[in-house]
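In: Here's my sequence, what's the structure:
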Amino acid sequence: MLLNCLYSEFYEEQVFLDLLGLSSADWQSLLERRVMPAASYLFTNSSLCVSFFGQYQERELYRFHLKSHRRWFEDLQCFGLTQEQAAKAFFLSRFRNAKEAFRAGELGSRLHASYPEVLSAFDGDLEERTWGHFLNGTYGICTRDGQPDTIFQKQVGVRYVEKITETEPHWFPDDQLGLLRQTVDFLDGVESEFAAHEVSQSSRQRCIIDVRERYLAERVAA
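Out: Just a heads-up that it's a prediction; the model follows:
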């Protein structure tokens, strides 16, 4: 059930605000100053109650926030980030540091040596779009914790899997299977599971489930 999925990974907005110690006015101020991500899911619930006195209908809107976005709020508080410019600079610093750490790591260095054009696409325009998607709650849906580091890892994992699999399975070289498998596993570790109704449209389906089935499973079977 969708609601069970949402309550397991997300806080309903009033619970979220209570945990942060915020009033509704405080929360609205954070959103207007563009320093906190908005709700990742809006859920409308319609209910019908029937009794001796007749029927009663009720319609409610729930907003769900990724649980780990609480950490982002704590960082804002800790570092005194009260305006968008400062919050964005902090976000991009972590995003860029994740890029450098990835490039210096074993998997990242191998991928960069084979496909240098992928990391070069992580430019200012992409950073601007990423910040916008962060604020509108998108990364609460598609990453496990919605943090800047994880967002970079998700983005780069998707791009490398897409690049590697430009070669069709029947032409794919055996000596690249290990690299592809590592990249898919890396992406699997940072990308969310998605709600059941979303999976078929997601990068999890395209870059993890389908790639394992088309490129990796058949090689194991062979």
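
In: For the rest of this, base every contact and every neighbour count on C-alpha atoms.
Out: Fine.

In: Quick check: next helix or strand after the helix of greatest length in the chain?
Out: Counting residues, the longest helix found in the chain (DSSP state H) is helix 84-104. Under the assignment DSSP states H and E, the closest C-terminal helix or strand after helix 84-104 is helix 106-114.

In: Proceed likewise with the subsequent sequence, for comparison:
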Amino acid sequence: MSLLTYLFEHFYSEEQLVQRAGISQKQLQLWQSQALVPLPAYRVMCKVSCESFFGEYQEQQSLSFYAKGTIDWLQQVAKLSDAEQAYAIFKSEYQQVLDKLKNVFGHEFFDTINLGDDHITSEWQHFLNGTYGLCTKSGLAHDIAVKESCIGVIKTLLAKQALNEHESNLLNTAVTMLDQASALFAPHERQGSSRKTYIDDVRCQFELSV
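Out: Next comes the predicted model:
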């Protein structure tokens, strides 16, 4: 699979994004400058060469790609007036997921992963930079919280010399949830991606089911 095939299959180009959201590119850029909307997950510079009956033609193109979940975020942003309100929504959604995951993994164990307010503030900046549009399926707070939490769980369990049955079950649960929230990653990224490290390699090492 080529890079462009992957991007057009799993993401919206900027043109597709604004068309589906019913906004202009100028409006998108304004919201980005106001720290309301994330930057693109990918920017691609293309040198296009064309041959036809009319001869050869070349041009440079710049393409931007966004996680498909960005549409949902744009719908929320349209009702807001500033970045503080946007962050409040992001933080609330993130925290709701953390509260649910505490019940999945156990409060005492989950609290050792250290996912407090400072962590969520840092995640907000990564969200705005487009980082999570690249490495999660939706690019939204829900998948981001699942991804970071499950990686924390997996790291904690891998640090143990041996796992008991309960811990093995927790590991399997964390890997499965991470798989559901994580992007596939572009072909050139996969070898060094978190998906390979915390999903593919862990499944292989512990013979976990897919």
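
In: Need the TM-score between these chains.
Out: Overlay of the two chains. TM-score (TM-score structural alignment, normalised by the length of the second structure): 0.90; 208 aligned residues with a CA RMSD of 2.0 Å.

In: follow-up on the earlier one: so what touches the longest helix of the first structure?
Out: Residues outside helix 84-104 of the first structure that contact it (CA atoms under 8 Å, 6 or more residues apart in numbering) are 33-35, 76, 81, 108-109, 112, 127, 131, 148-149, 151-153.

In: Filter those residues down to the buried ones and express that as a PyMOL selection.
Out: Entered in PyMOL, the line below selects the buried ones among the contacts of helix 84-104 of the first structure, by 16 or more other CA atoms under 10 Å:
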select buried, resi 34+35+76+81+108+112+127+131+148+149+151+152+153
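
In: Closest one of the contacts of helix 84-104 of the first structure to residue 14 of the first structure?
Out: Taking CA to CA as the measure, residue 35 is the one of the contacts of helix 84-104 of the first structure closest to residue 14 of the first structure, at 18.6 Å.

In: name the helices or strands packed onto the longest strand anywhere in the second structure?
Out: Ranked by residue count under DSSP state E, the longest strand found in the second structure is strand 55-67. Other elements packing on strand 55-67 of the second structure under the criterion 3 or more CA pairs under 8 Å, 6 or more residues apart in numbering; DSSP states H and E are strand 11-13, helix 14-21, strand 42-52, helix 131-135.

In: Same question for that strand: list its buried residues.
Out: 64, 65, 66, 67.

In: Check stretch 119-137 of the second structure too.
Out: For stretch 119-137 of the second structure, by 16+ other CA under 10 Å, it's 120, 123-124, 126-137.

In: Over in the first structure, find the residue span that stretch aligns onto.
Out: In the comparison with the first structure, stretch 119-137 of the second structure aligns to the range 126-144 (TM-score structural alignment).

In: Likewise for stretch 193-201 of the second structure?
Out: Taking TM-score structural alignment as the measure, the first structure aligns residues 202-210 with stretch 193-201 of the second structure.
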